[in-house]
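Visitor: coords below, sequence missing:
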């Protein structure tokens, strides 16, 4: 394997602007450069934490985009004279843009690196928020939402992959879960700020994560596994040394990654026939299955239209209740990040999906019975409380497992040979079904809230079966060991 800058594949000119954005990589003057740029970084936890704090701005941006439409709905509709259908289209266009971004994300990330992909993703986000903020009619509003979505689709693939690839084995689960944690933080920020500022100002505030992300990327190393894959051996070892600390012996990890890369010919084109091999089709099926079922359980439909659900349950202060749901998501996802390297991925997924089944059954029965009793009876109020408890428990259990872990496992189990293509397809599938759920949720809720929750319950039972039968445990294994296990 050569350490030439051009990667021996003609892509050097594309990659160079992104590989050397910090002063951390050349091994000729590597020691002095590394010591000068990262004098304070002496152990892997500090170095990796710095990387996490910077790239976490990406999923915060994603969450802010997802949460924006809820607090902005009334003001945008009034100011721009939008109909209900026009605003519904505005809300859903971020998912459409994300599908396109997801489709492009894998190949872009493989060609110019994880950092380069995040820089590219930040630009349409910034332009999109500016376009929304200065919109005078629905056409500019739609254009801005599509641009935001494109950037979000790229971020949603690239950030989990980067976090998993830089993380030490004992911290990989926690750091991989940071992605979903920051998405929930972004949603909560949009909810809270939306209570106090105008929708145009809120859109301007949406620019801030990416404005900080772009310069921050210049000060963190590229993914060592990507550098190894494209043949930049010296840069790969320098990046890994920075991430693990200058006093850490990285020989074992370097050799494992080199063996993994050597077994994968990066110049070989993926053919359809290749997916007959178990080591490729099985992890791809598990990755896509988890990300699709994550959406089909209906959580996004419940979150996006929680105001309607809470109003039906008899809650008067629906905005405060929505903010409360956002806060619960953040806390439960933080607990998941703490647990995932202790208890394991598979057990958390099973607890999460089984807990959602119980919560959905409680909400379903409560909403059905509410339709059968008089509004004047004390039982009506009790059923209203029970339905709210069911919805809140659904959010808690989702955030414990089904929220963060599918993204983590997708990044862990996909082998290097198909990570770009497979990750793009899995992310595309996730955003497509997110769009389906958010588009159908208002129609289903208008038809029957109890009926809607019944459908979501059935899908969650299918999720339990899928996890129990197909999903392996990846806790305590290196990425190379995980990929080898599918052989």
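Guide: That came in fine, so what should we check first? Predicted model only: the values in this text are computed from it and were never measured. Numbers count the residues shown, from 1 in each chain.
Visitor: from here on, contacts and neighbour counts on C-alpha atoms
Guide: Fine.
Visitor: helices or strands up against the helix or strand containing residue 382?
Guide: Assigned by DSSP states H and E, residue 382 belongs to helix 378-397. With contacts defined as 3 or more Cα pairs under 8 Å, 6 or more residues apart in numbering; DSSP states H and E, helix 378-397 has these neighbours: helix 306-313, helix 318-343, helix 345-370.
Visitor: same thing but at 6 Å, please
Guide: Contact here means 3 or more Cα pairs under 6 Å, 6 or more residues apart in numbering; DSSP states H and E; on that basis helix 378-397 packs against helix 345-370.
Visitor: buried stuff in the helix it packs on?
Guide: Buried residues in helix 345-370, counted by 16 or more other Cα atoms under 10 Å: 345-368, 370.
Visitor: quick one, that helix and helix 378-397 angle?
Guide: Here the directions of helix 345-370 and helix 378-397 differ by 160 degrees (axes from the mean of the first three to the mean of the last three Cα atoms, to 10 degrees).
Visitor: now helix 345-370 against helix 318-343, angle please.
Guide: 150 degrees.
Visitor: packing partners for helix 345-370?
Guide: Applying 3+ Cα pairs under 6 Å, 6+ apart, we find helix 345-370 packed against helix 378-397, helix 449-470.
Visitor: most packed of the ones you listed?
Guide: helix 378-397 (a mean of 21; mean count of other Cα atoms under 10 Å).
Visitor: next, the angle from it to helix 306-313.
Guide: Using the same axes, to 10 degrees: helix 378-397 against helix 306-313 is 150 degrees.
Visitor: contact partners of helix 378-397?
Guide: Contact with helix 378-397 is made by 313, 332, 352, 355, 356, 359, 362, 363, 366, 370, as judged by Cα atoms under 6 Å, 6 or more residues apart in numbering.
Visitor: put this next to the previous one:
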């Protein structure tokens, strides 16, 4: 009972949801800077993925190309299936692509895999800040929102560190573990209450808000969120 009471007061669910969700951004950090530690090897004669400098340049920008399409896909999916599931369904794609990178022997196969991960990155970068902003209480919103940037930097640092000591295959396995952990942890997190309000599922919105606030008395915040959502629908020019 004491632990349950502390758990509710501390709003730990908000932290767990934000951290487990932000792991998807760590995958983006790894993918976007993946070429940095491996570029000298990939351009060498001993490379298992032979490429010239032009092909290496295309591989380097592949995630950015994918991000453009991913952002558009993410913007569409967040209002259709919700913020949580938009983020969640990207994890299996990243997992498969990371395993594929470990076995890549062709430069354009590598390009396609990295661009596909870039698509998921763009979707997650669209949905994740939205999700965190909607689940976080005002006094925690700033810190929790900063986790998106923090986990991106951690992912970039991780791949640059590992890539200096280990092979592409080993790093791809580590890269695949991150979306796996993200999926296992994030699947148990509630959907954003704001999304439920948007689709007029008010009972689910109240239940979600109670979990994130650790409080059964959320009627006032729920009412304010509903008013805000209705205002945005009626007067989109002011939002």
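Guide: Right, received. Where do you want to start? Being a predicted model, the structure only gives us computed values, none of them experimental.
Visitor: if we can go back for a sec, want to throw the contacts of helix 378-397 of structure 1 into CSV with distance to residue 431 of structure 1?
Guide: CSV is the format used below for those (distance: Cα to Cα, whole Å):
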residue, distance to residue 431 of structure 1
313, 29
332, 23
352, 21
355, 24
356, 21
359, 25
362, 28
363, 26
366, 30
370, 34
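Visitor: need the max-distance pair from those.
Guide: With distances taken as Cα to Cα, the most widely separated pair in the contacts of helix 378-397 of structure 1 is 332 and 370, at 28.7 Å.
Visitor: and the longest helix for structure 1?
Guide: Secondary structure assigned by DSSP state H gives helix 84-133 as the longest helix of structure 1.
Visitor: any idea how many residues pack against residue 6 of structure 2?
Guide: Counted with other Cα atoms under 10 Å, the neighbours of residue 6 of structure 2 add up to 12.
Visitor: what helix or strand does it sit in?
Guide: Using DSSP H and E, residue 6 of structure 2 sits within helix 2-9.
Visitor: same deal with residue 132 of structure 2?
Guide: helix 107-135.
Visitor: show where that helix falls in structure 1, residue numbers please.
Guide: Under TM-score structural alignment, the match for helix 107-135 of structure 2 in structure 1 covers residues 138-166.
Visitor: what's the mean deviation for that stretch versus structure 2?
Guide: Superposed on structure 2, stretch 138-166 of structure 1 shows a mean distance to its aligned partners of 0.9 Å (mean Cα distance after the TM-score superposition for structure 1).
Visitor: give me the buried positions along that stretch.
Guide: Buried residues in stretch 138-166 of structure 1, defined by neighbour count with 16+ other Cα under 10 Å: 138, 140-166.
Visitor: and what of stretch 190-210 of structure 1?
Guide: Quick answer for stretch 190-210 of structure 1 (16+ other Cα under 10 Å): 190-194, 199-200, 202-207, 209-210.
Visitor: which stretch of helix or strand covers residue 148 of structure 2?
Guide: helix 141-163.
Visitor: what angle separates that helix from helix 107-135?
Guide: Using the same axes, to 10 degrees: helix 141-163 of structure 2 against helix 107-135 is 160 degrees.
Visitor: which residues touch residue 121 of structure 2?
Guide: Residue 121 of structure 2 touches residue 28, counting by Cα under 6 Å, 6+ apart.
Visitor: map residue 39 of structure 2 onto structure 1.
Guide: Residue 39 of structure 2 maps onto residue 73 in structure 1, by TM-score structural alignment.
Visitor: that match in helix, strand or coil?
Guide: helix (DSSP: H, G, I helix; E, B strand; the rest coil).
Visitor: could you do residue 196 of structure 1 as well?
Guide: Going by three-state DSSP: residue 196 of structure 1 is coil.
Visitor: please tell me how far it sits from residue 74 of structure 1.
Guide: 13 Å (Cα to Cα, to the nearest Å).
Visitor: how far away is the most centrally placed residue in structure 1 from residue 115 of structure 1?
Guide: Residue closest to the mean C-alpha point of structure 1, counted by Cα atoms, centre = their mean, is residue 156 at 4.4 Å. In this view, residue 156 of structure 1 and residue 115 of structure 1 are 13 Å apart by Cα to Cα.
Visitor: what's the answer for residue 138 of structure 1, then?
Guide: Taking Cα to Cα, one finds residue 138 of structure 1 at 33 Å from residue 115 of structure 1.
Visitor: enumerate the positions of stretch 219-239 of structure 2 that are buried.
Guide: In stretch 219-239 of structure 2, counting by 16+ other Cα under 10 Å, buried: 222, 225, 226.
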